[in-house]
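Participant: Test case, fold it:
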Amino acid sequence: KWHVGGEQATLPDDWYPDMPGYPTPRGRGFDRFYGILSGGGSYYNPNMLMDDLTRISVDTTDYHFTDSISQHAADFVDDALHRDDPFFLYMAFTAPHWPLHAHPNDIEKYRGSYMGGWDALRTSRHEQQKGLGVLDSKWAISPRERGISAWEDADNQEWRDVQMATYAAQIEQLDRGVGKVLDTLKEHDAEDDTIIMFMSDNGGCAEFLQEDTNYPDPSRYIHPTVDGRMVRVGNTPSIEPGPADTFASIDISWANASNAPFRLFKRYTHEGGISTPFIAHWPGQIPGGEIVHEPAHVMDVMATLVDATGAKYPTKRGGHDIQPMAGESFLPALKGRKWHREQPIMWEHEGNRAVRIGPWKLVSEVGAPPNPDPRDPGSTDAWELYNIDDDRTELTDLISGERDRASTMMRQYAEWAYASGVQPWPIPSSPRPMGMDTITRHNHTVQVPSVRLGPPKRVATLNDTRNAGHDGTMN
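Facilitator: I've put the predicted structure just below:
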């Protein structure tokens, strides 16, 4: 998916792909593109679906976006290898982002698997992570997030089980898609000469789709299915997730289980919002089965790939200067050598802020009183401080005993925020929908501004995009 090229309310009436201010991946240096220009949406009838610079539509009821991404990616790799060309593929699945859309057979495979509930799932996953060495055994699991009932007190347990079963089915479908691309590499005997990196973009999502309120604006999602049925929006037992005419999410309870053992969720800068899996594979170069605990940032991926391939990062494109890489190569860590990031990592997202320097993490949750301006270094009241080496699950706030360290990190954050153009939250130019105009802690309702679905679809060039040839995802 590509959030900057279209779909939001700011689209001008004369919008066209790659017009100034609305770049597609093609306008940002990619040679080919298959995907959506919008954010999360229907997997059966995705909006703003693009094949290179052509907006296309779906006209078959057996289409699924995850499968189509996988097929286009495999076709692109096959084409590149037939031409013996080096290639870069960025395969950005939307799964398992809401809505919960998956094949019936995959859902049935997992139906009943989650009847033990979210509390038992959190505990079992935490124990498994410790057993695998992914987590240190000294890191205690965080308490169940407030507002979540104990599983034994939850109603409609069979429906709640299907929520998570559908989520698991989405992940299995994604996994098959990754396998399709890897099989293509193996068929060409190219696996050993290809660097593969797999990661997620954020922690589990607690956003709740409420069918009887304006959270989110239902008009964004109720346009009909390919065969003309209206879409039923909401997390309610009367709507079993999975089919094309539904639009639901896993909600906060299962998101808390997905993020075990960490606190909070997507949108936040606590570990539950930012800690994601990262797996790298490069036979003969990266030793298998190793676990590295040093923190890195997504911006480090570019620097690592440039380092690994011996490429030269360009300074100009199209006559314009290119900003230098902000990341640091973690190739030594991948190769089993000692490595640590030299520069701090800093974040801001929707008013949530954080700084990571070595084992120390300073973090602030939006709405934490008094929540001063993000660039105000004069108060520690809105911040928490953790030693992540000792307390990865952020349970023991050390700020009262580490005021000098916290103040130094706050000043560093203030300098970074000013240099990066961080704006106070909420951004005045982005009005919040009704009921979302007050910042509160743990407001997990998805924020959706008024939107329209973009200009009319111009050309439907494909009958079934799964058989569209070698138009790749992005390369």
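Participant: From now on I want contacts and neighbour counts done on CA atoms only, so please keep to that.
Facilitator: OK.
Participant: I'd like to know how far the spatially closest residue to P216 that is not a sequence neighbour sits from G351.
Facilitator: Counting by CA to CA, 6 or more residues apart in numbering, V448 is the residue found nearest to P216 once chain neighbours are left out, at 5.6 Å. Going from V448 to G351 by CA to CA, to the nearest Å gives 16 Å.
Participant: With neighbour numbers in mind, choose between the two.
Facilitator: With neighbours defined as other CA atoms under 10 Å, V448 and G351 compare such that G351 has more, 23 against 17.
Participant: Name all residues that make contact with the more buried one.
Facilitator: Listed by CA atoms under 8 Å, 6 or more residues apart in numbering, the contact set of G351 reads 365-366, 374, 424-426.
Participant: Please name the nearest non-neighbouring residue to H340.
Facilitator: Nearest non-adjacent residue to H340 (CA to CA, 6+ apart): E294, at 6.2 Å.
Participant: how distant is the helix or strand containing A419 from the center of its chain?
Facilitator: Assessed by DSSP states H and E, A419 sits inside helix 403-420. Relative to its parent chain, helix 403-420 has a centroid offset of 27 Å by CA atoms, centre = their mean, to the nearest Å.
Participant: cool, stretch 402-415 as well?
Facilitator: 29 Å.
Participant: in the longest helix belonging to the chain, what counts as buried?
Facilitator: Criterion DSSP state H: the longest helix present in the chain is helix 157-187. By neighbour count with 16 or more other CA atoms under 10 Å, helix 157-187 contains the buried residues 157, 159-174, 177-178, 180-182, 184-185.
Participant: which helices and strands sit right next to that helix?
Facilitator: helix 65-82, helix 104-110 (3 or more CA pairs under 8 Å, 6 or more residues apart in numbering; DSSP states H and E).
Participant: buried set for stretch 113-127?
Facilitator: Quick answer for stretch 113-127 (16+ other CA under 10 Å): 114-115, 117-119, 121-122, 125-126.
Participant: Stretch 406-417 now?
Facilitator: Quick answer for stretch 406-417 (16+ other CA under 10 Å): 406-407, 409-410, 412-414, 416-417.
Participant: now stretch 338-348
Facilitator: Buried, per 16+ other CA under 10 Å, within stretch 338-348: 339, 341, 345-348.
Participant: Check those residues against I274 and report the nearest one.
Facilitator: W347 (9.5 Å; CA to CA).
Participant: and that closest one, that one's in a strand?
Facilitator: Yes: assessed with DSSP: H, G, I helix; E, B strand; the rest coil, W347 lies in a strand.
Participant: and W339, what is it in contact with?
Facilitator: With contacts defined as CA under 8 Å, 6+ apart, W339 is in contact with 294, 330, 332-333.
Participant: Let's see this one next, to set against the first:
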Amino acid sequence: QRGFNRFYGFMQGETDQFYPELTYDNHPIDPPYGPEEGYHVTEDLVNKSIQFIRDQKSIRPDQPFFLYLATGATHAPHQAPKEYIEKYRGKFDDGWDIVREEKYKKQLEMGIIPPNTQLAPRNPGVEPWEDLSDNMKRFGLRLQEAFAGFLDHTDHQIGRLISFLEDLDELDNTLLILLSDNGASMEGGHTGVMDEFKYFNLVPEDVDAIQNRLDDIGGPRSHTNIPWGWAQVGNTPLKWYKSHIFGGGVRDPLIIHWPEHIKDKGSFRNQFHYITDIAPTILDILKIEPISIYRGYNQIPISGTSMAYTFNNPNEKSQKIIQHFEMFGHRGIWVDGWKAVTVHRQGQPYNDEEWELYNLREDFSEYHNLAMKYPEKLRKLIDLWWVEAGKHGVLPLDDRRGELFGVNFDPGSPHSKREYVYYPPIAHLPSEVSPAVGNRSWIMTADIERSDKDEGVIVAMGTQNCGFCWYIKDNISVFDYNIFTDHHIVRSETVVPTNQCSIGVNFLREGRKGTISLIIDEKECGSIQVPYVMRMISSTGFDVGRNSLSPISDDYKAPFEFTGNIKRIKIKLLRYRKPSDIRGDAKDKFRAEMAKQ
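Facilitator: All right, here's what the predicted structure looks like:
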């Protein structure tokens, strides 16, 4: 909420579109209704956007408004109402090679890319469409159809917001800025995934085994992402993907709409600009000088160049002078139409890496590497990169990847604890503050009071696609360990006592496998082995006394609130993970965080 009067949305880098973890102003809330009644978070976000603007214009019509609308589209999971996905049945049946070529030709025809642009070569790992098995084709097509439906649905919701502004007679004088945040992602892997957390858990997708679940794609029972081949189509005509510094990672469409001040409607601008230029553009339009000192603290200078000069001067030369790039040791720099870029290999000396050189004014898709032809030009750009890196806090370079995530928690962080104690009823806990039980052994106990009629969820973590839940039903204690919809369920061999009692779950990791044991009054009363221990369980957090969002088990209907009294939940992590485990977990955390960017 910092910098805003109101907030409504999700805080995570991604969320389930049908069962989102919502925050309203500064507190968590449940979605107002479920997907059975037609809920989708993009529609909800636009509804709240309209409400906030309506409230502001009713109370202070003399004041302008600033709205920042951040949807989940088209980040994974690709989920949309069924009718939007079905619109695209068969639209991509020609396969990603032909669709990419057609998209490239359409871009040329519409003038979206320069007329001399060449289509970048196929990315490594992307097979020709005709070489795929029939099952891989079917799966990939369904994933791409869900992606397209998701985008179409988002477009419709943005249209609703624009129609509202038009009805309010505010559209012509409202500056609209619409953009994506990066290129298409590669987290779907070679095949695509039914549940993206398979990727984060290093579990390969079994395309043959999920053919009976194709109709789930795009709905609440999926958490999908597209394969490399369709991601490459999304980045046409460029190469590589999100997290790369080549065009496929950093080039994005930007739409600016301001009818009262931009006269040349529906036209293109080709000046080079960067994400850091948006804030200077808004400040320039509003004639606001950013302050250098706030409450006695020096402020970091705003880095960027206003784009306002392009609004009514389509052919003016770019006023942008220089732009540096860096990500995990990958480096790049743009200067006056020239771009130098290098791919870093973790652990390799930076000075030994080969840089590439492109003239973007003549080579939009970075097709022709000119490093050998213009070595002096390249050397100058490399030297400039080091200067810019020093100016903007990039140095020292740090090529750690997984090691940067999930290892050293800040003091006081809930994730740094060995024990967690909860006194319900409590609000839903987002993943950032949920107990860190992934990939480790733990003991969970619940002190409860109940009659023989009381039942419901004790704890729940995750979604119906992956997670775990512990509940009482028909006087039996039940634990469901849901590994990507493969449910491993243990039920107590004795009934749960009435009145006051203590029940528990012990989870013992044994290599990559695990053993789950149920405890009633300190006695084991049932156990099973699970074939795989999830390292990263879900981006959806933790509930006590209910399953507030996506139902993790098929055995009940959420929220299935516990009707008795839970006095206390205690979770104890049995031991610290080995260094090798920590490194593995950190790498998984890194992959998840990168997918959220």
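Participant: circling back: tell me the buried residues within the contacts of W339 of structure 1.
Facilitator: Judged by 16+ other CA under 10 Å, buried ones among these: 330, 333.
Participant: possible to save the contacts of W339 of structure 1 as a markdown table with distance to G310 of structure 1 and secondary structure?
Facilitator: Putting the contacts of W339 of structure 1 into a markdown table (distance: CA to CA, whole Å; DSSP: H, G, I helix; E, B strand; the rest coil) gives the following:
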| residue | distance to G310 of structure 1 | secondary structure |
| --- | --- | --- |
| E294 | 23 | coil |
| F330 | 14 | coil |
| P332 | 14 | helix |
| A333 | 17 | helix |
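Participant: how about the contacts of W339 of structure 1, which pair is most distant?
Facilitator: The most widely separated members of the contacts of W339 of structure 1 are E294 and P332, with 11.5 Å between them, by CA to CA.
Participant: ok, which stretches of the stretch 151-300 of structure 1 are helices?
Facilitator: Along the stretch 151-300 of structure 1, counting by DSSP state H, counting those that start in this stretch, helices occupy 157-187, 251-258, 271-274, 299-309.
Participant: and the shortest one, what does it pack onto?
Facilitator: Yep, that's helix 271-274 of structure 1 we're talking about. By 3+ CA pairs under 8 Å, 6+ apart, helix 271-274 of structure 1 packs against no helix or strand.
Participant: What range does that helix cover in structure 2?
Facilitator: Aligning helix 271-274 of structure 1 against structure 2 (TM-score structural alignment) gives residues 247-250.
Participant: Alignment lookup: D30 of structure 2 to structure 1.
Facilitator: D30 of structure 2 maps onto S57 in structure 1, with residues paired by TM-score structural alignment.
Participant: Apologies, that question was intended for Y8 of structure 2.
Facilitator: In structure 1, the residue matched to Y8 of structure 2 (TM-score structural alignment) is Y34.
Participant: Could you report the neighbour count for its match?
Facilitator: Y34 of structure 1: 26 surrounding residues under other CA under 10 Å.
Participant: So what does A340 of structure 2 match up with in structure 1?
Facilitator: Using TM-score structural alignment, the equivalent of A340 of structure 2 in structure 1 is L362.
Participant: dump the residue contacts of the nearest residue to F330 of structure 1 once chain neighbours are set aside.
Facilitator: The shortest distance from F330 of structure 1 to any non-neighbouring residue, by CA to CA, 6+ apart, is to T304 (5.7 Å). Contact analysis of T304 of structure 1 by CA under 8 Å, 6+ apart lists 328-331.
Participant: Compare those residues and tell me which is most surrounded.
Facilitator: Counting neighbours by other CA under 10 Å, the top entry in these is F330, with 24 neighbours.
Participant: For the host helix or strand of I528 of structure 2, which helices and strands make contact with it?
Facilitator: According to DSSP H and E, I528 of structure 2 maps onto strand 523-530. Under the contact criterion of 3+ CA pairs under 8 Å, 6+ apart, strand 523-530 of structure 2 touches strand 486-491, strand 513-520.
Participant: most tightly surrounded among those strands?
Facilitator: The highest mean neighbour count among those, using mean count of other CA atoms under 10 Å, belongs to strand 513-520: a mean of 21.
Participant: Now do the residue nearest to I279 of structure 1 when sequence neighbours are not counted against H64 of structure 1, distance only.
Facilitator: Spatial nearest neighbour of I279 of structure 1, chain neighbours left out: F198 (5.1 Å); criterion: CA to CA, 6+ apart. Separation of F198 of structure 1 from H64 of structure 1 (CA to CA): 21 Å.
Participant: Neighbour count: those two, which is higher?
Facilitator: More neighbours surround H64 than the other of F198 of structure 1 and H64, with 21 against 11 (other CA under 10 Å).
Participant: Please pull up the equivalent of the more buried one in structure 2.
Facilitator: Mapped onto structure 2 by TM-score structural alignment, H64 of structure 1 lines up with H40.
Participant: could you list every residue that touches that match?
Facilitator: If you count contacts by CA under 8 Å, 6+ apart, H40 of structure 2 has them with 17-19, 80-81.
Participant: same question, H270 of structure 1
Facilitator: By CA under 8 Å, 6+ apart, the residues touching H270 of structure 1 are 262-264, 354, 363, 365, 394.
Participant: What lines up with Q163 of structure 1 in structure 2?
Facilitator: Matched to structure 2 by TM-score structural alignment, Q163 of structure 1 sits across from L143.
Participant: actually A140 of structure 1, not the one I wrote
Facilitator: Using TM-score structural alignment, the equivalent of A140 of structure 1 in structure 2 is Q118.
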